[in-house]
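*Asks:* no sequence on this one, just coordinates:
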């Protein structure tokens, strides 16, 4: 964590990945983030993976460093209380992140009646309000049908990484800061809508996929594990391990040939096709099968440990294929990385926990903070933001409008 955004207050009412990750990025750069939680937890409060005692590692990962106030959002009084928290005064406040529907009690126009300069960042499925998840959006933009080996024909391959959720969360955080900058200059708030589908379709355009199909009139075929448009794929070592090799730049390609001791084989291939494979990575993709036939036996001559030693002295771009548990033993990823710190979480487990992915070199990196227990900060938020007295807070508890930290009540 860093204190770059110290003093900024963000209120979040959200579940799943995109919107909570937007507020997480804000929190990890020092903003105060207050989650409005449904009493008992929202729809993602028990989402897998779960600990042995039933706590969600997913939920506590996405909500690190935030505060939680638990409110009965099905009750009109609870909804009014939530709106008051979102619109609470403060020069560096009035920032709201949500994936609730654009219409309803958390509609921007209704909230802006309480605070005219409110900024709302709303994650959506489709821009017209239709529901969507990362996996349905991914299906709609064609990615699963260009993923996997050609033998799958028309069978899709769902990606395990929720890429559009992640991208939308990052984009929403960027847009929220941009809107806050605008407010500083103009005093105007407003609503930002970030549909997952628009993020996905925009990147399909940014990455040339729309231009490609428009010009060619055909969809991109599947290429299995081969890297599209350049050279790279997986190869087996002498001890049966799998490594990923990639050569996009000329230095990477030159060092790869030297490390694998295949300069003569590649030179013979170049002579046969009358082309230099060093000059154009697109040519390496076109002739990938011939290249792979040379590379595969070369990789198979040595063990993974031997390739680690050899590649360490080169510019070869490569990685072994690792499971998550194997990756945790990699020195650069966990034990020596300033990104991770051991944190004791509400689940009762202590494990390596990431802070902000960006490193502000001239700022002090602080250890990440665990996610809150549901309602852990209820009394504090009601007193500090809304100025409620102990008697008023007690009445809200007694009527079931709010709940505190049940683990410590």
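*Replies:* Yes, it's here. Here the structure is a predicted model, which is why all the values come from computation and not from measurement. Residues are numbered from 1 along each chain as shown.
*Asks:* CA only for contacts and neighbour counts going forward, please
*Replies:* Will do.
*Asks:* Do I have it right that residue 146 meets residue 221?
*Replies:* Yes. Between residue 146 and residue 221 there is a contact at 5.8 Å, judged by Cα atoms under 8 Å.
*Asks:* Pick out whichever of the two has more residues nearby.
*Replies:* residue 146 (19 against 14; other Cα atoms under 10 Å).
*Asks:* What's the separation between that one and residue 138?
*Replies:* According to Cα to Cα, to the nearest Å, residue 146 stands 11 Å off from residue 138.
*Asks:* Please apply the same query to residue 391.
*Replies:* Distance from residue 391 to residue 138, by Cα to Cα: 50 Å.
*Asks:* out of those two, which sits in the more crowded spot?
*Replies:* More crowded of residue 391 and residue 138, by other Cα under 10 Å: residue 138, with 22 against 9.
*Asks:* name the element the more buried one belongs to?
*Replies:* Secondary structure assignment for residue 138, by DSSP states H and E: helix 134-141.
*Asks:* So which elements touch that helix?
*Replies:* helix 163-186, helix 196-206 (3 or more Cα pairs under 8 Å, 6 or more residues apart in numbering; DSSP states H and E).
*Asks:* Tell me the helix or strand right after the shortest one.
*Replies:* Just to be clear, that refers to helix 196-206. helix 209-216.
*Asks:* Name the residues that touch that next one?
*Replies:* Identification of contacts with helix 209-216 by Cα atoms under 8 Å, 6 or more residues apart in numbering yields 204-205, 219-220.
*Asks:* list the buried ones in it?
*Replies:* residue 209 (16 or more other Cα atoms under 10 Å).
*Asks:* for stretch 249-269, same thing?
*Replies:* Neighbour-count burial for stretch 249-269, counted by 16+ other Cα under 10 Å, picks out 249, 252-257, 259-260, 262, 266, 269.
*Asks:* Can you pull out the residues in contact with it?
*Replies:* Contacts of stretch 249-269 (Cα under 8 Å, 6+ apart): 246-247, 278-279, 281, 290-291, 294-295, 298-299, 310-311, 314-317.
*Asks:* this is the other structure I want to compare:
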């Protein structure tokens, strides 16, 4: 048994936000039927680095999913979606607001077909409000949600994180919402509902004390490079061999141990630095003291010293560091996967780790329409009917 055994999820989404949410559910046992357009399928199939014409990201993002290639512009295609919805627990989509309604499968229709169905809707700005009809990608959500403004080095334009953070945060909020709705249904507390997830709001939700600090104090959090404003010491520091180490010495007892480890017990015992509010006022002084010490030693010495002092510290990993790290390997976070044609490739493992119902990888992202016949057969369609739909451009 897996955590989501017996849960059926329909995915009508492309690229990142809805597909990542559905992938998480598929990894923990949900049956995920991904509906793709005929001919080309999800554009993610051609994004970033390709292997024999197919994106390596696709194989990761769509693992454990079934691909149903369907023409949603045809009445028969919509009829198939409706039939699937009758037995589904969750439908996840990231189309523009109103798109499902134009197809004839809006919330009113779906809820009437299956009152227990949860509809998860992911969009740039949500299903309501003055911006609902604007196109929105994850990058725009990061900008509007506040994280772009605070990311980077002071004095230069804001930077972006090197991954699609806005989409991924929306995906995780979508899964949380779906599971809360499922719990309500499965415990008999009520019917299915709409889970409305905004990319911008998902980013905004992780912005900590941004709003109350502005409202009460007029403080606007700015870009701060590698430091964590108002929490000290916590920064990125140079080492003698040209590397960088992240050191988080920001709790009171850890700060004392850090100062002792770098030979600055005078600072560690100074009453002015006993608590974070005092340290934050003079964070530059503390950062300079730590940098002077770290820059005199190679990174391995720095890390070994701080580990013995029980001070949180770590080197900044590249992907090469990650795939070679013994802890990642011991935790099952680097898996070997087989691709079509026999090639083997490393893939990320599954998060979170669950003791009794762990997730697993059954297969990598499928070929376009790989499961069309199987899914339609389970709906009771005969081989003759499936072939007729295929010949008529309804399925692939």
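*Replies:* Cool, got the structure. Everything numeric here is computed off the predicted structure, so don't read it as measured data.
*Asks:* TM-score of the superposition?
*Replies:* Taking TM-score structural alignment, normalised by the length of structure 2 as the basis, the two superposed chains have a TM-score of 0.90; 385 aligned residues with a Cα RMSD of 2.2 Å.
*Asks:* Using a markdown table, please lay out the buried residues of stretch 249-269 of structure 1 together with distance to residue 360 of structure 1 and secondary structure.
*Replies:* Below are those laid out as a markdown table (distance: Cα to Cα, whole Å; DSSP: H, G, I helix; E, B strand; the rest coil):
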| residue | distance to residue 360 of structure 1 | secondary structure |
| --- | --- | --- |
| 249 | 28 | coil |
| 252 | 29 | helix |
| 253 | 33 | helix |
| 254 | 34 | helix |
| 255 | 32 | helix |
| 256 | 34 | helix |
| 257 | 37 | helix |
| 259 | 36 | helix |
| 260 | 38 | helix |
| 262 | 42 | coil |
| 266 | 43 | helix |
| 269 | 47 | helix |
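*Asks:* Quickly note the distance from the residue positioned nearest the centre of structure 1 to residue 225 of structure 1.
*Replies:* When Cα atoms, centre = their mean is applied to structure 1, the residue found nearest the centroid is residue 166 (3.0 Å). With distances taken as Cα to Cα, residue 166 of structure 1 is found 23 Å from residue 225 of structure 1.
*Asks:* Could you look up the SS state of the counterpart of residue 149 of structure 1 in structure 2?
*Replies:* By TM-score structural alignment, residue 149 of structure 1 lines up with residue 153 in structure 2. Put simply, residue 153 of structure 2 is coil when judged by DSSP: H, G, I helix; E, B strand; the rest coil.
*Asks:* Residue 153 of structure 2 touches residue 224, doesn't it?
*Replies:* Yes. With contact defined as Cα under 8 Å, residue 153 of structure 2 reaches residue 224; the gap is 5.7 Å.
*Asks:* Tell me the residue in structure 2 aligned with the residue nearest to the centre of structure 1.
*Replies:* By TM-score structural alignment, residue 166 of structure 1 lines up with residue 168.
*Asks:* burial measure for the residue nearest to that match when sequence neighbours are not counted, as a count.
*Replies:* The shortest distance from residue 168 of structure 2 to any non-neighbouring residue, by Cα to Cα, 6 or more residues apart in numbering, is to residue 17 (6.0 Å). Residue 17 of structure 2 has 27 neighbouring residues, counting by other Cα under 10 Å.
*Asks:* so what's residue 17 of structure 2 up against?
*Replies:* Contacts of residue 17 of structure 2 by Cα under 8 Å, 6+ apart are 94, 122, 167-168, 170-171.
*Asks:* Now rank the residues you listed by neighbours and give me the top one.
*Replies:* That'd be residue 167 among those, by other Cα under 10 Å, with 31 neighbours.
*Asks:* Quick check: it touching residue 19?
*Replies:* No. Residue 167 of structure 2 sits out of contact with residue 19 when judged by Cα under 8 Å, with a separation of 9.9 Å.
*Asks:* if we can go back for a sec, quick check, distance from the helix holding residue 138 of structure 1 to the centre of its chain.
*Replies:* Distance of helix 134-141 of structure 1 from the chain centroid (Cα atoms, centre = their mean, to the nearest Å) equals 16 Å.
*Asks:* Excluding sequence neighbours, find me the nearest residue to residue 336 of structure 2.
*Replies:* residue 346 (4.6 Å).
*Asks:* Would you double-check that that neighbour falls in a helix?
*Replies:* No. Residue 346 of structure 2: not assigned to a helix; according to three-state DSSP it is strand.
*Asks:* What residue in structure 1 is paired with it?
*Replies:* With TM-score structural alignment as the criterion, residue 346 of structure 2 matches residue 352.
*Asks:* And residue 284 of structure 2, by the same measure?
*Replies:* Per TM-score structural alignment, residue 284 of structure 2 is aligned with residue 289.
*Asks:* neighbours of that match, just the number please.
*Replies:* 13.
*Asks:* list the contacts for it?
*Replies:* Not one residue lies near residue 289 of structure 1 by Cα under 8 Å, 6+ apart.
*Asks:* tell me which element it is part of?
*Replies:* Per DSSP H and E, the secondary structure element for residue 289 of structure 1 is helix 288-299.
*Asks:* Superpose on structure 2 and give me the mean offset of that helix.
*Replies:* Following superposition, helix 288-299 of structure 1 is found to deviate from structure 2 by 1.2 Å on average (mean Cα distance after the TM-score superposition for structure 1).
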